[in-house]
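Visitor: Sharing a sequence plus its predicted fold:
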Amino acid sequence: MTRGKQAEKTVNRHINRFHYTIDQAIDKPFNWKQLVRLLSYLKPYAFTLLPAAMLAMMASTSVRLAAPIIIGVYTVDHAIKDKNTDLLITLVVIIGILYLISYVGNALRIRWVNHLGQNVIFDLRRHLFSHVQRLSHRFFDSRSAGSILVRIMNDINSLQELFTNGIINLLMDVLTLTGILVILFILSPKLTLAIMVIIPIMFLISTKLRKNIRRSWQGVRIQQSRLNSHLNESIQGIRVTQSFSQEKENTAYFDGVNTDNFESWRIATRKSAMFRPFVEMSNAIGTAILIWYGAHLIQTEDISTGVFVSFAFYLGMFWDPISRLGQIYNQLLMAMASSERIFEFLDEKPNVEERKGAIDLEHVRGHIQFDQVTFSYDEKRTALDGISLEMKPGQTVALVGHTGSGKTTIANLVSRFYDPTAGKVLVDGHDLRDIKLDSLRQNISIVLQDTFIFSGTIMENIRFGRPDATDEEVIEAAKLVGAHDFIQRLANGYETEVEERGNILSVGERQLLSFARALLADPKILILDEATASIDTETEVKIQKAMKKLLKGRTSIVIAHRLSTIRDSDNIIVLDHGKIIEQGTHDELMGKKGEYYKLVKAQFQMLDAM
């Protein structure tokens, strides 16, 4: 198969997945409870911004409703008909004052409504981000970073128009339509009924459009999620893409995703755009009825010319809110499509939850026990199979074994990123499920092989381990792990901006910063997961010297493929397929000539061969 055909096949697979996802998403009915839940974010402003905006809206709407009566009935039927100049001047002044009041009311409404909407969007985004941060690792295992970003950014942004304009405009238009209908029926019931005959027909046709429009906007949200996920993945993996010369294939895949996104927007906007011409057609029919039947009523003296003029004004005012209601309905459909996705995340419960009455860890010693622990990441494979082990306070325990033997899983369970499928993990005699998560993790520091450096300065990145640390404490931690020298050589020392993911630093330098960050936190339990894998031998020697002092008094779990780094460990646990096959000190295990002995020999033979 050629590379071009392979890329086309990949894109087609994506398109098929996309259509399946939409079919699953569109069958849900309109969720009124979800709308009420969305509007609940207005509660904090129910006695401040919301009533102020509504008061301004009611003032401007009342003025607009009063103006046609003054223009038609009073100006035409009295001032002009009776040639009363004084009354005409008075009415012109009154109309000018009313429009000035309307202008001020609208200005205040727009200001307060935008303030209200931005506050609601801020609160919702903060709530979602805070919630996502507390979710368990299983949540992130099954979702790409791009799809999560779409929910927090794009989906919440799509609610902005609803909260800044939609809700108040909806109330304003409903109030305007109600007021117009009441006034028209008072002026002439016959002419009103004749004009409004088009409304039931318009309502029936518009309801037919709702499901299709809603489906279309759901498709837009799903496609945006896929597009952002692919963009995030492509940018993060650009070095791999370029190293394998896969730019063309990646571009072809992007073209497929981008085309799907373009088509979803085109379809959604086309269907949404059908509403306004339909309203304008209804307006034209209503105007024709007004002219024809209104002229007849004037001739039969059932209405006056002034009433006819007022009707003309009100009819023009009537169809604008109808048209806006269609736009608001589209906004509402977009908001529902987005809110479904937002609330899906907000309803996600952490797999790792605190029990009621969970305790704070006090005077932590770091005594860790595994009691018949079994764990599976999924139903297909068991990561740990009924293991029991003990790590005494202050001990350095090394975990060794082939890839997939369960070493990192043990570290994950100690940090309670996951809960055991069976059995229990204890710290100082307490089941981890009975301990508050923050209390547990504040006493644990982890250094991973894949170091993450945040945008900011060197000082800020090290201080991430303990935000209240002084500059002197940060520098001391850097010195202890051997990072101080290379930091001093940087342009601005500890105030050097490291950019996203620490791109200006080498892999080894990033690793040293993560050591300093972990040690600054002064944990009672320290986990080093392949932490020296990316560091050269000379730097590793410096770290090993510092570690002898720093690991003293702490329970330390060291996972390493370089077996030379764990010779001095108090206990070495050898794992294989989730089971402990042997444990002891380096000398004891070498004397047994078991699996550990084979691993050490194999590693030294490999080094000799190099």
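Guide: That came through, no problem.

Visitor: From here on, just use CA atoms for contacts and neighbour counts.
Guide: Will do.

Visitor: got the contact list for stretch 313-331?
Guide: 68, 161-162, 166, 169-170, 173-174, 176-177, 180, 184, 213-214, 272, 275-276, 279-280, 283, 286-287 (CA atoms under 8 Å, 6 or more residues apart in numbering).

Visitor: again, but for stretch 440-452
Guide: Under CA under 8 Å, 6+ apart, the answer for stretch 440-452 is 360-361, 364, 415, 432, 501-502, 510-511, 514-515, 518-519, 521-534.

Visitor: Can you give me the buried ones in it?
Guide: By neighbour count on 16 or more other CA atoms under 10 Å, the buried set for stretch 440-452 is 440, 441, 442, 443, 444, 445, 446, 447, 448, 449, 451, 452.

Visitor: separation between the third one and residue 135?
Guide: For residue 442, the distance to residue 135 under the criterion CA to CA, to the nearest Å works out to 17 Å.

Visitor: other SSEs contacting the longest helix that the chain contains?
Guide: For the chain, the longest helix by residue count, based on DSSP state H, is helix 85-133. On a contact count with 3 or more CA pairs under 8 Å, 6 or more residues apart in numbering; DSSP states H and E, helix 85-133 meets helix 49-69, helix 156-157, helix 160-161, helix 305-346.

Visitor: okay, those in TSV with mean neighbour count and distance to residue 201 next?
Guide: Formatted as TSV, those follow (neighbours: other CA atoms under 10 Å; distance: least, CA to CA, whole Å):
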stretch	mean neighbour count	distance to residue 201
helix 49-69	19	26
helix 156-157	18	35
helix 160-161	19	29
helix 305-346	20	14
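
Visitor: Using JSON lines, please lay out these together with distance to residue 82.
Guide: Formatted as JSON lines, those follow (distance: least, CA to CA, whole Å):
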{"stretch": "helix 49-69", "distance to residue 82": "17"}
{"stretch": "helix 156-157", "distance to residue 82": "57"}
{"stretch": "helix 160-161", "distance to residue 82": "49"}
{"stretch": "helix 305-346", "distance to residue 82": "12"}
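
Visitor: what's whichever helix or strand comes after the longest helix of the chain in contact with?
Guide: Next along the chain after helix 85-133, taking DSSP states H and E as the criterion, comes helix 137-141. Contact with helix 137-141 is made by 350, 351, 417, 418, as judged by CA under 8 Å, 6+ apart.

Visitor: Which among these count as buried?
Guide: Buried members of the contacts of helix 137-141, counted by 16+ other CA under 10 Å: 350, 417, 418.

Visitor: before we go on, here's another structure to hold up against the first:
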Amino acid sequence: MASKALQLDKIKSDKRKKVTIVQAFKTIIWPRRNLVFVGLVLIVLSRLAGLVLPLQSKTLLDEVVPSNDLGQLWTLLAIVLGAIVVQATTSFLLTRILSVQAQYLISELRAQVQKKVLSLPISFFDNTKSGALVSRIMSDVEGVRNLIGTGLVQLVGGTFTAIISLVLLINMNALMTAFVFIPVAIFGFVALKAFKYIRPIFRKRGVINAEVTGRLTETLSGIRVIKGFNAEDQENKSFEEGVERLFQNVKKSLTATALMTSSSTFLLGLASTGIMGIGGYFMMGGTMTTGEFLSFTLLLGFMIAPIVQMSNIGSQLTEALAGLDRTQELMNMEPEQDDRLRPERLDALEGELRFDKVNFAYEEGKAVLHDIDFNAPKGSVTALVGSSGSGKSTIAGLAASFLTPESGTVWVDGKDLSKVNLNSYRQHLGVVLQDDFLFEGTIRENILFPRPNASEEQLLAAVKAAYVNEFTDRFEDGLDTLIGERGVKLSGGQRQRIAIARAILADPKVIILDEATSNLDTESEALIQKSLAALVKDRTTFVIAHRLSTIRQADQILVIENGRIAERGDHDDLLEKKGRYFDLYTYQARI
């Protein structure tokens, strides 16, 4: 059912996947309207200052030079120099204000998307590559710099400049302006068509990039397996195929961009050629001065340049919206904690859990658990045993609130766990997994992970209880020893003891132990069994165990087969029944 829920989420997301410029304006631009307004003022000043040179060029050729007026020449140069200073100053301020704000927005969005991703249910992560999520968090939001940064402002400023230039050109010579306007209009039509074609390409690029990044992350994480099986060639081939798909996608967008560029070059070049002919004809006829022609030509550049620039900015905005499409998919997903569906809070936890006719399926029609019904009293130890794939980890996942029953109820202290606020429950939860995850950093940082503000005495007590000091005392840096990514510099048993110390320091009321001693040698296991005995005291504990010798003292043992409770009782009772547990235990004893 979890995967079906994901599919439904995807369908809902697909229905609203396209972010319009209006939505982007409301959510991104409007909240920062003051900064954007300042940017618009600056770019208008910059563009108005830019018009000074073409207008003063006419004055220079038609008035100053013929009259040999040096005073007027100095005045003209001062005006042009002042305009250049204004352009330089506004350009600096635009970059300083808007570009910095754009980068701040990117960091803000990344934080929001990461926060959203961490709020999603475990089932989402089971179906999504971590590398792909990294790409979506880090890359998809990059394009927004063109919305709040200089991109959008330049688009507006370019439009303003083009309109002002068009008015001045019409005032100078309406016939020549009309001749130019036709190819410019054709170019605008081609550009709009190209943007419509490019946006799905940019969107697909984000998907491909996430897939390639995800595979690369897996490859680097599993480097020992790859080298151990001499599988470098097949990994290289897989990555090359992904890179090739990315290249083909980029090639499509470059083709569309090249079409716009070549269209602008041809059409605007055609217009320039026509202007030379018409202008030459008018100058030979005496109806246009040299200064007017030069001024017209320069103003024409001021009208055309923003239009060409707008095509590039349009591509950037299209890419930004495509990235926001994918970001919105994540942001629209339902979080694991929904205050409307989970209003109950557990201010204190006794730790009594009860499964009441619980059924669960990861996929519709493929039930994993059937009518699971048992009670785990406060402070008791419940062991889950059975063959691989029988449903033990699923029961533990339900007890940890990682999963929600398809039907039936998991009760905690008499409250329906599916209606309990997850934070209020999980603050009392501790987990020690078979392949427990350690973060890159020091041993100290990993043990302190659940309680960063724990005292040194509490830390050392947890270290001693889990016998971590048995090996850290031999390290030069002790607890401050760097352990590498995922604790790669430590043995399996050492990693497991750190994970147990972390759980002891968390001081939970409910503990999930999934093969907590599986990675330990016989000597270490004996030590850990002592620390686990202290850990589980007065705490409700669920133990998943294949090594049945580790659960002899459990209050109740549930034998899970094919998603059902086949047998239940304590160790001695189950041996007397000579059923499935007896078979498993005697088989292991012979081994």
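Guide: Cool, got the structure. Computed from a prediction, not measured in an experiment: that's the story for all the values here.

Visitor: What residues of the helix or strand residue 3 of the second structure falls within count as buried?
Guide: According to DSSP H and E, residue 3 of the second structure maps onto helix 2-15. Within helix 2-15 of the second structure, the residues that count as buried by 16+ other CA under 10 Å are 2, 3, 5, 6, 9, 10, 13.

Visitor: and the angle for it with helix 290-331?
Guide: Angle of helix 2-15 of the second structure versus helix 290-331, following axes from the mean of the first three to the mean of the last three CA atoms, to 10 degrees, is 160 degrees.

Visitor: which strands and helices sit next to helix 2-15 of the second structure?
Guide: helix 122-126, helix 290-331, strand 353-363.

Visitor: Would you tell me which of the ones you listed gets closest to residue 230 of the second structure?
Guide: With CA to CA as the criterion, residue 230 of the second structure lies closest to helix 122-126 of these, at 27.3 Å.

Visitor: ok, the corresponding residue of the second structure for residue 484 of the first structure - contacts?
Guide: Using TM-score structural alignment, the partner of residue 484 of the first structure in the second structure is residue 469. Residues near residue 469 of the second structure by CA under 8 Å, 6+ apart: residue 463.

Visitor: separation between residue 469 of the second structure and residue 455 of the second structure?
Guide: 17 Å.

Visitor: Produce a PyMOL select command limited to the buried residues of the contacts of stretch 313-331 of the first structure.
Guide: In PyMOL, this line selects whichever of the contacts of stretch 313-331 of the first structure come out buried by 16+ other CA under 10 Å:
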select buried, resi 68+161+162+166+169+170+173+176+177+180+184+213+214+272+275+276+279+283+286+287
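
Visitor: Using the centroid of the second structure, identify the residue furthest from it.
Guide: For the second structure, the residue at maximal distance from the C-alpha centroid (CA atoms, centre = their mean) is residue 67, at 66.9 Å.

Visitor: Residue in the first structure paired with that residue?
Guide: In the first structure, residue 67 of the second structure lines up with residue 82, judged by TM-score structural alignment.

Visitor: Would you map the strands across the second structure?
Guide: 353-363, 366-376, 381-385, 407-412, 415-416, 429-432, 510-514, 540-544, 556-561, 564-569 (DSSP state E).

Visitor: Who are the packing partners of the third one?
Guide: This points to strand 381-385 of the second structure. Counting by 3+ CA pairs under 8 Å, 6+ apart, strand 381-385 of the second structure packs on strand 540-544, strand 556-561.

Visitor: Residues contacting stretch 177-196 of the first structure, please?
Guide: Stretch 177-196 of the first structure is contacted from outside by 65, 286-287, 289-290, 293-294, 303, 307, 311, 314, 318, 321, using CA under 8 Å, 6+ apart.

Visitor: Look up the counterpart of it in the second structure, residue range please.
Guide: By TM-score structural alignment, stretch 177-196 of the first structure lines up with residues 162-181 in the second structure.

Visitor: Kindly report the same for stretch 505-524 of the first structure.
Guide: Mapped onto the second structure using TM-score structural alignment, stretch 505-524 of the first structure spans residues 490-509.

Visitor: Now do the same for residue 139 of the first structure: its match in the second structure.
Guide: By TM-score structural alignment, residue 139 of the first structure lines up with residue 124.

Visitor: Pull the number of nearby residues for that match.
Guide: Counted with other CA atoms under 10 Å, residues neighbouring residue 124 of the second structure total 16.

Visitor: Residue 133 of the second structure versus that one, what's the distance?
Guide: Taken as CA to CA, the span from residue 124 of the second structure to residue 133 of the second structure is 11 Å.

Visitor: same check, this time on residue 513 of the second structure
Guide: To residue 133 of the second structure, residue 513 of the second structure is 28 Å away according to CA to CA.

Visitor: higher neighbour count, the two?
Guide: Legend: neighbour count by other CA under 10 Å for residue 513 of the second structure and residue 133, higher for residue 513 (23 against 20).

Visitor: contacting residues around the more buried one?
Guide: Contacts of residue 513 of the second structure (CA under 8 Å, 6+ apart): 431, 432, 433, 434, 541, 542, 543, 544.

Visitor: try residue 581 of the first structure
Guide: If you count contacts by CA under 8 Å, 6+ apart, then residue 581 of the first structure has 573, 574, 575, 595 around it.

Visitor: Counterpart of the last one over in the second structure?
Guide: When you say that, I think you mean residue 595 of the first structure. Taking TM-score structural alignment, residue 595 of the first structure has residue 580 as its aligned residue in the second structure.
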